[in-house]
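A.B. asks: fold the following, please.
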Amino acid sequence: MYLKLPKAKFTMNCSGNTRYIQLDTTYRKGHENGSLKFLLWFAYVLGVLEGAIVLLVWLFLFRVHHDPVSTMQGYILVANGFKRFSYAKLKKATRGFTQEIGRGGGGVVYKGVLLDRRVAAIKRLKEANQGEAEFLAEVSTIGRLNHMNLIETWGYCIEGKHRLLVYEYMEHGSLAQKLSSNTLDWEKRFQIALGTARGLAYLHEECLEWVLHCDVKPQNILLDSNYQPKVADFGMSKLRNRGGLDNSSFSRIRGTRGYMAPEWVFNLPITSKVDVYNYGIVVLEMVTGKSPTAIPDTDAQGETEQRGLIKWVRDRMNGIGARGSWIEDILDPVMQGECDLRRMEILIGVALECVEEDRDSRPTMSQIVEKLM
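C.D. replies: Predicted coordinates:
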């Protein structure tokens, strides 16, 4: 190092010429210099990471702006934890869609084993003309529903014309399959009625969006290993404002022959009371063991023929054609001598309220739950 000394002030008996003095200085790399270098590198790496994050966010926003379908898909995957399956993987899981376990107006359901060894019910939807955005919107709605008495959805597939949904597999199948066997005693049937009411009450009154099922029937009530019910098949459901809607809002009449509410037939506004009516018919079927179309009503026409079962129960309740106790007279023979007659009377009374012609006379699903508790 060299120091330049001013000539005017610092002479120190030196000559007038500028003098340069060389100082021997040794620099050693200390602890402070190492820490400073580490901090600089850390700041550099942090800056790179922040820049990468900003770039990724910008790319995501750009994709959102230009691809609304992918936006919806991303929302489903991130917010709901859904998995998008390829058609090839689901075909392999079902062994080429060979093990059929259910069939309905919305499609066919197959049993399959996923790559993670989970057993699944895979529904292949029949109406393949639905657009991708519309399908993903409905799947997004399903993913936001979470209740112990609703079937859990694990994922979906959308490739070309293929539309599939992947559900948890229910060991005991559907209520429809079990009603024809001797496995459902009184207590199981009562708990199925109560659990189904809870699931529908959640759809109607507790979830963020109002959901109408529109096709409540034994085939759409599944039973787990403990015979707890889970309402399934929301392919028929509709999201609506809570004020009801005009029948013309639907592309076609929804529901199943024998279970449909009068509103469908008489072109009246559709509300949650259509599900209440369906539920009442299902309960009467569970109590009597009779299909709603098994007892014809000579006064009924077309889609209202389920009134034959309703009229038959009411006649027995009023003492018409009854042999002894009217309750025991209408019971499914499987439950004879084992049911709680007091609770059975409450259950039948609730079912008959649900199937009133005037929808305003029907209770809500939450009121039904309270009555059965």
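
A.B. asks: only C-alpha atoms from now on, for both contacts and neighbour counts.
C.D. replies: Fine.

A.B. asks: strands along the stretch 1-150 of the chain, start to end?
C.D. replies: For the stretch 1-150 of the chain, the strands defined by DSSP state E, counting those that start in this stretch cover 2-4, 20-22, 83-84, 100-104, 107-113, 119-125.

A.B. asks: what sits closest to residue 283 if chain neighbours are left out?
C.D. replies: residue 351 (6.0 Å; Cα to Cα, 6 or more residues apart in numbering).

A.B. asks: again with residue 113
C.D. replies: Counting by Cα to Cα, 6+ apart, the residue nearest residue 113 is residue 119, at 4.6 Å.

A.B. asks: next up, for comparison:
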Amino acid sequence: MNLIEIWGYCVEGKHRLLVYEYMEHGSLAENLSSNIALDWEKKFEIAVGTAKGLAYLHEECLEWVLHCDVKPQNILLHSDYQPKVADFGLSKLLNRGELDHSSFSKMRGTRGYMAPEWLYNLPITSKVDVYSYGIVVLEMVTGKSPTGMHSSDSGGAGEHLSVVKLVREKMVTNIGSSNAKESWIEEIIDPSQRVTEKYDSAKMELLVKVALQCVADDKDHRPTMNQVVEMLLRH
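C.D. replies: Sure, this is the predicted structure:
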């Protein structure tokens, strides 16, 4: 349900062509940068649908698939805004019995969305997709792109620090205040939607807290994508 369908392909000389099903609303990236913003309910459903697609790749396929390039440009939206994960050009296929997931010849992914494991030459598992997913969710909530934010770290994972640090600091700063939940959520949500749209603060808090679990530096502290789906649907 949440993976793009390929209808055909062409290989002729040097020419290569993939034919996907038509996705009326384009990519999530296009929608996030457009003047017509996605409402909060759509954003929540996009987060759930994307998580379902990745969970299928990680745990339900006959062979496990690591996407390795989860970002808004690779999440396409159908006519009803149902999200579908696309672009498997950097993906890695793993046999179910394969324990060593570190057999990557080079780093894969997009700056700002890449997990720390890529930088520190640690074993690569499905948790790299979980990390990237968390960054995408934070981008949807805050309206801040990790690739457009600057950091003193020149590494591939350095640019995400601003958006993750921003959200963590706002949440911690407001703990203990009388209206803690409303205040920290209010301070981090996309400014373009802060005044114009009502939102379910409990649902938004859940979405942000799940995203922060996904971007834990230690991969063992991140949930699986199946656990992410369960946490979001529990609401």
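
A.B. asks: tm score of chain vs chain?
C.D. replies: The pair, once superposed, lands on a TM-score of 0.89 when counted by TM-score structural alignment, normalised by the length of the second structure; 222 aligned residues with a Cα RMSD of 1.8 Å.

A.B. asks: re earlier: give the full set of residues in contact with the residue nearest to residue 113 of the first structure.
C.D. replies: For residue 119 of the first structure, the contact set (Cα atoms under 8 Å, 6 or more residues apart in numbering) comprises 111-113, 168-169.

A.B. asks: got CSV for the residues you listed, with distance to residue 370 of the first structure too?
C.D. replies: Output for those, formatted as CSV (distance: Cα to Cα, whole Å):
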residue, distance to residue 370 of the first structure
111, 36
112, 38
113, 39
168, 29
169, 30
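
A.B. asks: ok, the counterpart of residue 169 of the first structure in the second structure to residue 78 of the second structure distance?
C.D. replies: Aligned by TM-score structural alignment, residue 169 of the first structure pairs with residue 22 of the second structure. Here the criterion is Cα to Cα, to the nearest Å. By it, residue 22 of the second structure lies 8 Å from residue 78 of the second structure.

A.B. asks: try residue 125 of the second structure
C.D. replies: Distance from residue 125 of the second structure to residue 78 of the second structure, by Cα to Cα: 29 Å.

A.B. asks: and residue 216 of the first structure, what helix or strand is that in?
C.D. replies: Using DSSP states H and E, residue 216 of the first structure maps to neither a helix nor a strand.

A.B. asks: what lines up with residue 283 of the first structure in the second structure?
C.D. replies: Correspondence of residue 283 of the first structure to the second structure, assessed by TM-score structural alignment: residue 137.

A.B. asks: contact partners of the helix or strand hosting its match?
C.D. replies: Following DSSP H and E, one finds residue 137 of the second structure within helix 127-142. Contacts to helix 127-142 of the second structure, defined as Cα under 8 Å, 6+ apart, come from residues 32, 43, 47, 51, 54, 66-72, 113-115, 117, 144-146, 160, 163-164, 188-191, 207-208, 210-216, 219, 222-225.

A.B. asks: before we move on, what about stretch 66-79 of the first structure?
C.D. replies: Applying Cα under 8 Å, 6+ apart, the contact partners of stretch 66-79 of the first structure are 63-64, 82-84, 132-133, 136-137, 139-140, 143.

A.B. asks: what are the ranges of the strands in the stretch 151-300 of the first structure?
C.D. replies: Listed in chain order, the strands of the stretch 151-300 of the first structure (DSSP E, counting those that start in this stretch) span 153-159, 162-168, 211-212, 221-223, 229-231, 238-239.

A.B. asks: single out the most deeply packed of those strands.
C.D. replies: strand 229-231 (a mean of 28; mean count of other Cα atoms under 10 Å).

A.B. asks: ok, so what distance separates the residue nearest the centre of the second structure from residue 99 of the second structure?
C.D. replies: Ranked by distance to the mean C-alpha position of the second structure (Cα atoms, centre = their mean), the top residue is residue 133 at 2.2 Å. Distance, residue 133 of the second structure to residue 99 of the second structure, by Cα to Cα: 23 Å.

A.B. asks: one more: residue 192 of the second structure?
C.D. replies: Applying Cα to Cα, the value for residue 192 of the second structure to residue 99 of the second structure is 45 Å.

A.B. asks: same check, this time on residue 93 of the second structure
C.D. replies: Residue 93 of the second structure sits 13 Å away from residue 99 of the second structure, going by Cα to Cα.

A.B. asks: tell me which residue of the first structure matches up with residue 31 of the second structure.
C.D. replies: Superposed on the first structure with TM-score structural alignment, residue 31 of the second structure falls opposite residue 178.

A.B. asks: what about the closest residue to that match other than its chain neighbours, how many neighbours?
C.D. replies: Once flanking residues are discounted, residue 178 of the first structure sits nearest to residue 184: 6.7 Å by Cα to Cα, 6+ apart. Residue 184 of the first structure sits with 18 neighbouring residues when counted by other Cα atoms under 10 Å.

A.B. asks: same thing with the one 5 residues further on?
C.D. replies: The local packing of residue 189 of the first structure (other Cα under 10 Å) involves 21 other residues.

A.B. asks: was I right to think residue 328 of the first structure contacts residue 334?
C.D. replies: No: between residue 328 of the first structure and residue 334 there is no contact under Cα atoms under 8 Å: 11.2 Å.

A.B. asks: I'd like the distance between whatever residue of the first structure lines up with residue 83 of the second structure and residue 125 of the first structure.
C.D. replies: Counting by TM-score structural alignment, residue 83 of the second structure lines up with residue 229 in the first structure. Separation of residue 229 of the first structure from residue 125 of the first structure (Cα to Cα): 23 Å.

A.B. asks: residue 63 of the first structure versus residue 69 of the first structure, what's the distance?
C.D. replies: Applying Cα to Cα to residue 69 of the first structure and residue 63 of the first structure gives a distance of 10 Å.
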